[in-house]
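[1] Sequence below, structure please.
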Amino acid sequence: MEKSFRFNCRTMVNFGFGAVSALPEYVAKLGGTKILLLCDPGIASTPILDTVTDILDSADIDYELFDKVTPEPPVADILKAVDILRESGCDMCIGLGGGSAMDVAKGVAMAAGNDGKYEEYAGIGNVPRKGLPCLVIPTTAGTGAEVSIICIATKGESKLGVVDPLIAADAALVDPELTMGLPRKMTAETGVDALVHNIESFLTVTENPMADAVTLEGIRRIWTYLRRAVANPGDREARYYMAYGSLLGGYAMNLTDGAASVHGLAFALGTLFHVPHGLAVAMMVPRTMAAVAKGNYAKFTAMGEAMGICCAGLTAPQAAERIVGEIEQMYRDIGIPLNLRGLNVGITENDLERLTDEAYSQKRVMGHSMYQLTRDEVLAIFKAAY
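    Reported below is the predicted structural model:
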């Protein structure tokens, strides 16, 4: 069937080793005179921050540092940063780090350039106008937030997502060099997140030919290079293609309006137990994918073929079982836990109903899945993962 689709991509991308050196050029292009530089405490304690601030200092670009971004960032982080931006006279945001830092930068730029607060714009297409200029510099290969039109923050025990082309970063400097020192554990968790962005954008009710082309390339590259990147953090070729695959995942979500059921279940883990996003996504893949395969076995098998998994001679359910088994084997190879108890965050069997309710409330992402999970099926997945 012929499908209409939109490709919402506003972001200028400079990709490759050394891309961060172009920072002054892009600040000038975007008209920034004083920067609010946002990162988390972890990045603030590494040479990565020095690399960026040295570039700004050398170009005589004034900046204010906000290094208090937290994982699964609360709306309060965005409000606090907006106050600092206004008090210090900044007119541009730079997000340096993983998805949280980039989302906070996008959220601050949006909120500071509009009249309301972040939560007023939650949902799809609710942002009145373009906010302040925003540039992002990813230091992980995972979220695709550098080009996505999505920003996620938490309020209480709920995720508040803003989905709108107007919040996309104006520019992204995607420099694989900045991921070279990423620890193995973080490489594994963020790498699986990038893989799932491509997978879920392939297995979605909002599928389209362009998304299929992008996602199959992303799946192939990440599946080929993730083990290498984890095994040898200094593997430049692996780091290059992991950053590339993550970028494709961000583009894919712009083509399909975001992720699907794996993320719905992962959001519950992140919201209720503060499990880091990449790890939460990874935990929910095998059992959720086993259920989602029923929605379109042909596409699920095509995904396996992109991974190089031979399914010749197998029935559709057998092929799906083999693909899920290969994903679990990859987890063993890169050190991802295979059950919720392995997270050591205090989840008990009594929490599974609460997790199910939170996941099932994520109507937007849950509705994207080619196979629509019932509440009982969501609960069964959590029980199987426990």
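[2] use CA for all of it now, contacts and neighbours both
    Will do.
[3] name the element the residue nearest the centre of the chain belongs to?
    Closest to where the C-alpha atoms of the chain average out (C-alpha atoms, centre = their mean) is residue 143, at 2.2 Å. Residue 143 is located outside every helix and strand, with elements delineated by DSSP states H and E.
[4] Proceed likewise with the subsequent sequence, for comparison:
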Amino acid sequence: MHQGRVVYGAIEEVVFGHPAAGAIVAQMDRLGTHRAFLMVSGTLNRQTDEITRIREALGERCVGVFDAMPAHTPREAVIAATNAAREAGTDLIVTIGGGSITDGAKAVQLCLANGVDDVGGIDRIRVRNGVAPEMTAPSVRQISVPTTIAGGEFSAIAGVTDRSTHVKQMLRHPLAVPRATILDPAITVHTPEWLFLSTGIRAVDHCVEAICSRETHPYADAQSVKGLAMLTDALPRVKANLADLDARMDAQIGTWLSMGALSAGVPMGASHGIGYVLGAAFDVPHGYTSCIMLPAVMRWNARDNADRQAIVAAAMGYPGRDAGDVLDAFIGALGMPRRLSDVRVSPDHFDAIAEQAMRTPWVPRNPRRIDGPAELREILLLAA
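    This is a model prediction of the structure:
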């Protein structure tokens, strides 16, 4: 008998296939907000006219722009954005960019609500030992226009990197999730090919680790299996023709579905746990961590969950095949890195990575039990 609970998050709307500028204006009208603070991709702002078009559509309702959020959302940039947003008197944060910007704005909402105005203050609001502290709920909320497809805009969790320790720390609050997400495939054409496709594998990783979780349930499966099928179909079409907006839209919708299980309480596994460490400690882009670790984790887990892995292979169009092999071939065909050596991570680093990954929230929930760093080292060797 299934047991569990599904908590519906604080997402109000997902708008797909409409141009971003008009959709942002419509959301501000719906929400009754008047002072939009834009947190945007520096590349989009400086090298395209997309942000200019959005600013023109908003007119006086745009009260500021922040375009200096580096990868992995460092604390220093979160504080810089918080102080700029506070000074601008914003009543809505609008993100236009990738996952680091989306996560940055989630963190800014919590900083604004809890009077955090310096780097050390983030310690007061971060998750410790899996528990989020009591804090004031954000009253300035966020809407998101994602340009990558890792799916963070559908999550109430933000990852923020402490550069002094090279550790990615988690912030979490039910109202940190964007109130609305706008999926506009046209704005993603500026995203570098490697970034779009690798974040697509991040979304694949969400689907696969959810399907393989011991804690999944039919509601989560429905989204993960459909999301995986859509991503498997769409990503090669994007690679074949970068101007194919229908393929990009399918990839975006697949990503939306990929987050259904996680937001319904199904945990991720070792691919996500190890990925956290590779991102924070070695600056490996998040999508690349999934490209490299997911097939290795599947092969290591196969002893204990072959039945669930069979669902993965079938959803990807290869019933009866080994899911690790199917994923490896799929990721390779997209031209993504396949080994840790491709991202300059060598076996000398494995002990430190394994130690740190044990402390992530996901490794203890991996479907094949991981009792200590020695087993993580086995997985890392499979991906060396």
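[5] How alike are these chains, TM-score-wise?
    The pair, once superposed, lands on a TM-score of 0.91 when counted by TM-score structural alignment, normalised by the length of the second structure; 371 aligned residues with a C-alpha RMSD of 1.8 Å.
[6] Do I have it right that the residue nearest to the centre of the first structure meets residue 99?
    Yes: Residue 143 of the first structure is in contact with residue 99 according to C-alpha atoms under 8 Å; the separation is 5.4 Å.
[7] which residue packs closest to the counterpart of residue 245 of the first structure in the second structure, ignoring adjacent ones?
    Aligned by TM-score structural alignment, residue 245 of the first structure pairs with residue 254 of the second structure. Leaving aside its chain neighbours, residue 254 of the second structure sits nearest to residue 227 (4.2 Å; criterion: C-alpha to C-alpha, 6 or more residues apart in numbering).
[8] What segments of the stretch 101-250 of the second structure are strands?
    Here the stretch 101-250 of the second structure has its strands, by DSSP state E, counting those that start in this stretch, at 141-146, 157-162, 167-172, 180-183.
[9] try the stretch 201-350 of the first structure
    Defined through DSSP E, counting those that start in this stretch, the strands belonging to the stretch 201-350 of the first structure form an empty list.
[10] Pull the distance from stretch 201-211 of the second structure to the chain's centre.
    Distance of stretch 201-211 of the second structure from its chain centroid, counting by C-alpha atoms, centre = their mean, to the nearest Å, is 11 Å.
[11] Identify the residue range in the first structure corresponding to it.
    Residue span in the first structure matched to stretch 201-211 of the second structure, by TM-score structural alignment: 192-202.
[12] Superposed on the second structure, what's the mean shift for that stretch?
    After superposition onto the second structure, stretch 192-202 of the first structure sits on average 1.0 Å from its aligned residues (mean C-alpha distance after the TM-score superposition for the first structure).
[13] Other residues contacting that stretch?
    141-144, 207, 211-212, 214-216, 218-219, 222-223, 245-246, 248-250, 252-253, 256, 258-260, 262, 277-279, 281-282, 285, 299, 303, 369 (C-alpha atoms under 8 Å, 6 or more residues apart in numbering).
[14] Give me the aligned partner of residue 85 of the second structure over in the first structure.
    Matched across to the first structure, residue 85 of the second structure falls on residue 85, judged by TM-score structural alignment.
[15] let me redo that: residue 301 of the second structure
    Using TM-score structural alignment, residue 301 of the second structure lines up with residue 292 in the first structure.
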